[in-house]
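> predicted model and sequence below, questions to follow.
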Amino acid sequence: MMTPIALITGGSRGLGRSMVLNLARKGVDVVFTYREREAEAAALVQAVNDLGQQAAALQLDVAKGSGFEAFATQLQQTLDQQWQRCRFNYLVNNAGVGVHKTFEETTEDEFDQLMNIHLKAPFFLTQQLVPLLEDGGAILNVSSGLTRFAIPGYAAYATMKGGIEVLTHYLAKELGERGIRVNTLAPGAIETDFGGGAVRDNQELNQFLASQTALGRVGVPEDIGPVVAYLLQDENRWVTAQRIEASGGMFL
């Protein structure tokens, strides 16, 4: 049986890094994208190699859809050269940025940036990559707990993630004939540098969110990576078109 290969966008840091390492621990080889921190990406490739798996890091700015066709070609070449394969098994649309502004303060440029990265990129990058995805594979789109509950300051961001959850349903329906499962993972509040590191660095916000979470704390990246590794496994072959929230029980 061939080793499965996963592609994770935005995989060099934060949640993506945890996803890469946990997939490697499960015996999955990984291709991940990074935008500009090449040294971090190279270190992660080595960490995956140290776990006994193969990895490749490819540069990609998901805000620029004009580069998606060339990226698909680069991925195809990487699969051929490093794995002697023409297809991969799992796609995780994870890359993202955060903007924390009220509805009234959000500018059109900020709205467009969030739309390009969080909605257009998963739509059109997936469109380019689906021909390279194995039948019977899986797609996981990263959303947010903010589509279920509302915290002031995230109106634009959550709007894009709501779109991703709808897109997940349509992809599950249209790709189902190929046996491809498509699900949404919705993390809750996580201590990372995302959105300026507010959840990690603002103790008042951190404590408030922890007080509203059943398990009594906010999340860390290592809470999310294992969930991704679990959901992509073939043992979950009968789970598709679902929204799985990993939030420790926020705002129940």
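Good, I have the coordinates.

> can we go C-alpha only for contacts and neighbour counts from here?
Will do.

> so which residues of the stretch 151-252 of the chain form strands?
Per DSSP state E, counting those that start in this stretch, the stretch 151-252 of the chain has strands spanning 181-187, 243-246. These are given in chain order.

> excluding its backbone neighbours, what's nearest residue 85?
In space, residue 85 comes closest to residue 79 once its chain neighbours are excluded; the distance is 5.3 Å by CA to CA, 6 or more residues apart in numbering.

> quick one: residue 9 and residue 19, what's the gap?
Residue 9 sits 10 Å away from residue 19, taking CA to CA, to the nearest Å as the criterion.

> and those two? Which one has more around it.
Counted by other CA atoms under 10 Å, residue 9 and residue 19 do not tie: residue 19 has more neighbours, with 29 against 25.

> so which helix or strand takes in the more buried one?
Taking DSSP states H and E as the definition, residue 19 sits inside helix 14-25.

> this is the comparison structure:
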Amino acid sequence: MKVAIVTGASSGIGQAAAIQIAEREVGVILTYGKNPQGALDTVATIEINGGTAVSLPLDVGDSSTFPAFRTSMAGVLHDTFGRDTFDFLVNNAGLSRTSLIADTSEELFDELMRVLLKGPFFLTQTLLPLLADHGAIVNTSSNSTTVGMEPGYSVYASMKGGLDVLTRYMAKEFSTRGIRVNAVSPGATRTRLADDAFTRFPEVIPALAARTALGRVGEPDDVGMVIATLLSEQSRWVTAQNLDVSGGFNL
């Protein structure tokens, strides 16, 4: 059985991606930060549908914890899947904070940098020895770097822009092992990001839907299916790409 690692899979896009990946008969090791119950819900959904999943805690914003996570992950690979390696990595865990450039503190800048750019860089580096040749990586970026630019997202989008560049460099460097690396850039998607903003401010949804060519905001499954497809054999000739998954936002 092939195995995927999906970070930030206790809700939203990560949860949807984990479920979609498992539906393709891939085992899943999923991580969570502050929402252990959500991780258990993801595991339960996968198991109800006949799949296999295990959840592990991971603070993507603290790279000093990555070696211990690799050790725990290696134990799960061996005990649950009978494997010493895994096949797919989805760098999805993230957070969103908004602040105008004039008001942004170094603390906020550093927090977003640690989670959105440093985290994926060093987690991938840490797990790379366990990633099987001819595997695949998908990084979750954002269309805030292009058509979704809004005041207040300068730091968030800058880190995602860095992740876009990192995606291409990963694709170049890892190609010698046959490992494909791509990114997805969601638009407005109904997740818990930004402190569950859609639930707290439902009035913004009609305006976002009006700016979207397909007439609604995105659902986690819309993006999760694309992530699962990029990992699959159907995308075996796709690498170094960043797919806009926004339903045509600001088209």
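Arrived safely, thanks for sending. Quick caveat, the model's predicted, so the values are computed rather than measured.

> after superposition, how close is the helix holding residue 19 of structure 1 to structure 2?
In this overlay with structure 2, the average offset of helix 14-25 of structure 1 from its partner residues is 1.0 Å by mean CA distance after the TM-score superposition for structure 1.

> which residue numbers in structure 2 does the following helix or strand past that helix align to?
Next helix or strand after helix 14-25 of structure 1 toward the C-terminus (DSSP H and E): strand 29-34. Mapped onto structure 2 with TM-score structural alignment as the criterion, strand 29-34 of structure 1 occupies residues 27-32.

> what do you get for stretch 44-59 of structure 1?
Residues 42-57 of structure 2 are where stretch 44-59 of structure 1 lands when matched by TM-score structural alignment.

> pull out the buried residues from that stretch.
Of the residues in stretch 42-57 of structure 2, those with enough neighbours to count as buried (16 or more other CA atoms under 10 Å) are 42-46, 51-57.

> so the nearest residue to residue 65 of structure 1 once chain neighbours are set aside is in which element?
For residue 65 of structure 1, the nearest residue in space outside its immediate sequence neighbours is residue 121; the separation is 6.5 Å by CA to CA, 6+ apart. In this structure, residue 121 of structure 1 sits in helix 121-129 according to DSSP H and E.

> what packs against that helix?
Under the contact criterion of 3 or more CA pairs under 8 Å, 6 or more residues apart in numbering; DSSP states H and E, the helices and strands touching helix 121-129 of structure 1 comprise helix 68-78.

> compared with structure 2, how much does the next helix or strand after the helix it packs on deviate?
Beyond helix 68-78 of structure 1 in the direction of the C-terminus, DSSP H and E gives the next helix or strand as strand 88-93. Strand 88-93 of structure 1, aligned to structure 2 and superposed, deviates on average by 0.4 Å (mean CA distance after the TM-score superposition for structure 1).

> residue 225 of structure 1 against residue 15, yeah?
Yes: the pair residue 225 of structure 1 and residue 15 qualifies as a contact (CA atoms under 8 Å) at a distance of 6.6 Å.

> those two - which one has more neighbours?
Neighbour count, other CA under 10 Å: between residue 225 of structure 1 and residue 15, residue 15 has more, with 24 against 20.

> number of residues surrounding the aligned partner of residue 140 of structure 2 in structure 1?
Residue pairing (TM-score structural alignment): residue 140 of structure 2 is matched to residue 142 of structure 1. Close neighbours of residue 142 of structure 1, defined as other CA under 10 Å, add up to 25.
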